[in-house]
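Chemist: Task: produce atomic coordinates for the following.
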Amino acid sequence: MRNIFFIIILLAFVSCKRKAKTESVKETRTSGTLKILVDESVGPIVQEQIDVFSLDYPQAKFETTVKPEEKLLPAFLNDSVRVIVLPRMLNKAEEKYYNQRNIKINTSRFAVDGIALITNQSNIDSTITVKEIIDILQGGKSDKRLVFDNAYSSTFQYFKKLANISQFPAKSVYSKNSSDEVIKLIAEDKNFIGILGINWISGRNVKMANYLLKVKTLGVKNLSGKPGADQFYKPTQDNLINGIYPFLRNVNIIDCEGRDGLGTGFATWLRSQRGQLIVLKSGLGPHKLMPREINLTKENK
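Modeler: Coordinates of the predicted model:
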């Protein structure tokens, strides 16, 4: 009896293993599991894309890590995760790791993002110039105070490069831990100007809807000789598409998997008509405006 019981258990175990193996999902452009790193400043638009892609392709699973840029890059550069979404391209030093191993770097732009400047609704000021922002970042005297989404964020790095500085001054420049914290601060304190990706101040940020009613977006005028230097522009979708809003960034998916898999499929889908419509509805600028087909029919007389 003991031998029979043992055989039954063994057969059940083998059967379960075979079943699990049979049910394992094949890695293709529309199925399998993709580990992906996402810069926090563009997190909402990427999550929307993942949600719809997963509906279209139920066998596609995503393991997503959303963090500020500087906290994502170590995992990408030590080969822990090979797909990342950033509002910029890799620099030469970052490309070196994959180039040394002869792994192709596939970079695809799928959206145009803008960095918004917001202030309390009760403030009289509704405009600011790029020169004013640079002066504050370089430590010049000003009664304005800037607050960023995170000290490790891509927006923080963007403005460091803009102002040509290695670190921000101790006064007049601050940071919070997230974009939502910036929105809350601006809604409650009129002494700050918040800096964050425009995706966070769209009507889709339902969680912060009550706070967003108490903030407004500043119009920005660019430096002389640059696009957007003729007047003050807000980060509207038209201004992103036309390239006249001063603080623009390309949102890229960077795939270093070295194979034709789910990463490749998702990157291709982001630039497809369906992916671009999601970008369009989000308020960001699409990589490419899709043509609309109009069917003309003759009316019966």
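Chemist: Going by C-alpha atoms from here, please, whenever you check contacts or count neighbours.
Modeler: Will do.
Chemist: Is Thr30 in contact with Gln59, as I believe?
Modeler: Yes. Between Thr30 and Gln59 a contact is recorded at 7.1 Å, counting by CA atoms under 8 Å.
Chemist: More neighbours: these two, which one.
Modeler: For Thr30 versus Gln59, neighbours defined as other CA atoms under 10 Å are more numerous around Thr30 (22 against 15).
Chemist: Distance check, that one against Lys61.
Modeler: 9 Å (CA to CA, to the nearest Å).
Chemist: do Leu86 as well
Modeler: 20 Å.
Chemist: which one of the two has more residues nearby?
Modeler: Leu86 (25 against 18).
Chemist: residues contacting the more buried one?
Modeler: 38-39, 42, 69, 251-254 (CA atoms under 8 Å, 6 or more residues apart in numbering).
Chemist: Okay, strands next: where are they in the stretch 51-200 of the chain?
Modeler: For the stretch 51-200 of the chain, the strands defined by DSSP state E, counting those that start in this stretch cover 60-67, 83-86, 106-120, 127-129, 145-148, 173-175, 192-197.
Chemist: One more, so I can put them side by side:
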Amino acid sequence: MIKRVLGCALLASLMSCGNSKPPLDNPSRGSIIVAADESFQPLVTQLTSAYSGIYPDAHFKIVFKPEQEAINMMLQDSARIVFTTRLLKPNERAVLNQRKITGANEKIATDGVALIINKANTDSLITMAELKLIFSGQIKHWGQLNGGNQKSPITLVFDNNNSSNLEFVLNTFKVNNVKNLRIFTTHSNREVIDFVRKNPSAMGFIGVNWISDSDEPLSLELAQDLRVMGVSDKLKPTKRDDYFQPFQEDLGMQRYPLRRPVYILSRETHPGLGEGLINYITRDAGSLIIQKLGLWPRTPYDRVINITK
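Modeler: I've put the predicted structure just below:
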């Protein structure tokens, strides 16, 4: 009789263990996978590290992929949230709708695609009209640009075939075919920087957060021996002030032409760690980190200064 009771108790215990589910994560505890386009690596790394510093039991596994692959990870439930430059397309939204997942999207900042050139290349100003001619194949050499100081072919350098940087630029200039363009792709924004540093004829396209944090030694190191081009949306600029670089004030005031939004997209179905991170980023603390990185946060942090006589 005793053996039978013990056997039933053991069976009930095993059945109970089999039916139990692991506890859900919450805004201060748990582990989730975050996917992001590689152009946002400095931004995502600093934001998640700061959050984990506040909540030691919050853990983020960050996977950097080209933007489309990062979005696909979120749609396939291989990542909880994703940092992107765009919202979901209708067919992508349908994937979540089929699973009855409302999800969420939040704009967190304004970013810019920086055009970088070798320090030996003194032609650091360009117009949107000239860029359109370059991407249409009508301008092929630096000497064809207004003020161009070299005759070599222009090599356009991007981080990846499916990156947000390339997609954004091609969409901006309505480019459907790149076969006739002198385009070279690497594997990362850092490799774009290294390539441009070694090749005076190159024009690189990177996420500005890689070089815009003046307090970060890596940013200072990467920015050495490079020039960041000034871009004008005027057809015939007459002065230097008609050109703008992708840094904070010109992003916030919408003067830099190649600016773009930064979103966080989520598939979270409960108030979890993803929601906690999003709330942190869209409020004061997150805004301060975004500002420090040289981007323009969705809600700029107001500094109140009291002056006493």
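Chemist: how about Thr84 of structure 2, what's its match in structure 1?
Modeler: In structure 1, the residue matched to Thr84 of structure 2 (TM-score structural alignment) is Leu86.
Chemist: ugh, wrong one, Phe244 of structure 2
Modeler: Taking TM-score structural alignment, Phe244 of structure 2 has Tyr233 as its aligned residue in structure 1.
Chemist: same check, this time on Asn97 of structure 2
Modeler: In structure 1, Asn97 of structure 2 lines up with Asn99, judged by TM-score structural alignment.
Chemist: For that match, give its distance to Gly258 of structure 1.
Modeler: In terms of CA to CA, Asn99 of structure 1 sits 11 Å off from Gly258 of structure 1.
Chemist: cool, and Lys171 of structure 1?
Modeler: Distance of Lys171 of structure 1 to Gly258 of structure 1, computed by CA to CA: 46 Å.
Chemist: With Thr30 of structure 1 instead?
Modeler: From Thr30 of structure 1 over to Gly258 of structure 1 (counting by CA to CA), the distance is 16 Å.
Chemist: Show me the helices in structure 1, by range?
Modeler: Secondary structure of structure 1 (DSSP state H): helices at 2-23, 43-56, 69-77, 92-100, 130-137, 154-163, 179-188, 209-212, 237-242, 262-270, 273-282.
Chemist: and the ones you listed as JSON lines, adding mean neighbour count and distance to Arg109 of structure 1?
Modeler: Shown next, in JSON lines, are the helices of structure 1 (neighbours: other CA atoms under 10 Å; distance: least, CA to CA, whole Å):
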{"stretch": "helix 2-23", "mean neighbour count": "11", "distance to Arg109 of structure 1": "35"}
{"stretch": "helix 43-56", "mean neighbour count": "16", "distance to Arg109 of structure 1": "13"}
{"stretch": "helix 69-77", "mean neighbour count": "17", "distance to Arg109 of structure 1": "17"}
{"stretch": "helix 92-100", "mean neighbour count": "12", "distance to Arg109 of structure 1": "17"}
{"stretch": "helix 130-137", "mean neighbour count": "18", "distance to Arg109 of structure 1": "25"}
{"stretch": "helix 154-163", "mean neighbour count": "18", "distance to Arg109 of structure 1": "16"}
{"stretch": "helix 179-188", "mean neighbour count": "21", "distance to Arg109 of structure 1": "23"}
{"stretch": "helix 209-212", "mean neighbour count": "16", "distance to Arg109 of structure 1": "29"}
{"stretch": "helix 237-242", "mean neighbour count": "18", "distance to Arg109 of structure 1": "13"}
{"stretch": "helix 262-270", "mean neighbour count": "21", "distance to Arg109 of structure 1": "9"}
{"stretch": "helix 273-282", "mean neighbour count": "18", "distance to Arg109 of structure 1": "11"}
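Chemist: I'd like to know which of those helices is closest to Asn123 of structure 1.
Modeler: Of all the helices of structure 1, the one in closest proximity to Asn123 of structure 1, counting by CA to CA, is helix 179-188 (10.5 Å).
Chemist: just to revisit the earlier point, OK, contacts around the match of Phe244 of structure 2?
Modeler: 219-221, 239, 244-246.
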